[in-house]
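Colleague: have a look at this prediction, sequence included:
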Amino acid sequence: MFDHLGFRVRDLAAARKFYDAVAASLGLSTIDNTETSFLLSRSAEALVPFVWIGTGKPDFWRDGHRTAQSPLHLAFTANSKHAVDAFHKAALENGGADNGAPGPRGPAEMQYYGAYVIDPDGNNIEAGFRGSEWPPRRMEAG
């Protein structure tokens, strides 16, 4: 649905450590971009969509832009419940804080299993897995 998004961080090394671990747990990649940023995507070969993460100011951002004071919510798709569990563990071991242990989320019909962590900049980062019946089948008239 999106091509790319980006956000600034205060400490690139702390962010890179956190997102390297999170990406690996979900089968994603972090890719060197510039001295002040990196990309998070499926792989170097399947770059788009991607998330730009950095301390620099891209040319298209306005002067005076600062690292956001409001937290960002970013949810990654996991390919299994095990990947959600691995995401949560990796995040906590690499500078993240727990914001919701792995488990079922939402109404049962959503078949959603997710976990939430807070990254080193205070953003709420999520990984979730939807069961095979998502989206639910529509009821047939009759």
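Modeller: Ah, there it is. Please read all numbers here as calculations on a predicted model, not as lab measurements.
Colleague: from now on I want contacts and neighbour counts done on CA atoms only, so please keep to that.
Modeller: Noted.
Colleague: give the contact list for Asn33.
Modeller: Asn33 makes contact with Leu39 under the criterion CA atoms under 8 Å, 6 or more residues apart in numbering.
Colleague: against Leu92, how distant is it?
Modeller: 25 Å (CA to CA, to the nearest Å).
Colleague: before we move on, what about Pro102?
Modeller: 12 Å.
Colleague: can you mark which positions in stretch 14-30 are buried?
Modeller: 14-16, 18-23, 25-26, 28-30 (16 or more other CA atoms under 10 Å).
Colleague: quick one: residues in contact with that stretch.
Modeller: Here stretch 14-30 has contacts from 9, 38-44, 77-79, 83-84, 86-87, 90-91, 94-96, 119-121, using CA under 8 Å, 6+ apart.
Colleague: okay, one more to line up with it:
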Amino acid sequence: MIDHTGINVSNFENSKEFYTKALAPLGYQLSKEFGDAIAGFGIEGELDFWMIRGEVNTPRIHIAFRAQTREMVQAFHTAALAIGGRDNGAPGLRPQYHSNYYAAFVLDPDGHNIEAVCHIPI
């Protein structure tokens, strides 16, 4: 099991706002900051996603966040687009992965491919 992961971002404040709003429908909160260079996000204080100001990862990173419901996937996609994310795959089933793989994809401000996925059948 992965304990945590992180990405480098070019504009810390812009990305912090993006992730705060985009991940909120999944239950994530900005929980810890170290100055204007590091921010940690998680659910109920369990920080598993970190954002660090620096040279953007090349190639860009793909991170999938687990959602408990398909509605949460849809809300993530809507929130991410509203804050400036770019659509990289509308909410829907991805049966090529498995019959209940329901996901949405957005590109963050630096072009990282961010996904919300629900594996639970309706």
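Modeller: The structure has been received and is ready for your questions. No experiment lies behind these values; they were computed from the predicted model shown.
Colleague: residues near the aligned partner of Arg70 of structure 2 in structure 1, how many?
Modeller: Matched by TM-score structural alignment, Arg70 of structure 2 corresponds to Lys81 in structure 1. Close neighbours of Lys81 of structure 1, defined as other CA atoms under 10 Å, add up to 21.
Colleague: what does the one 4 residues further on give?
Modeller: By the other CA under 10 Å criterion, the neighbourhood of Asp85 of structure 1 contains 21 residues.
Colleague: what are the ranges of the helices in structure 2?
Modeller: Using DSSP state H, the helices found in structure 2 span residues 12-23, 70-82.
Colleague: between those helices, which gets nearest to Phe49 of structure 2?
Modeller: helix 12-23 (9.9 Å; CA to CA).
Colleague: now the closest one: how far from the chain's centre is it?
Modeller: 10 Å (CA atoms, centre = their mean, to the nearest Å).
Colleague: and stretch 103-114 of structure 2, by the same measure?
Modeller: With CA atoms, centre = their mean, you get 7 Å for stretch 103-114 of structure 2.
Colleague: who has more neighbours out of Pro102 and Leu92 of structure 1?
Modeller: Pro102 (23 against 18).
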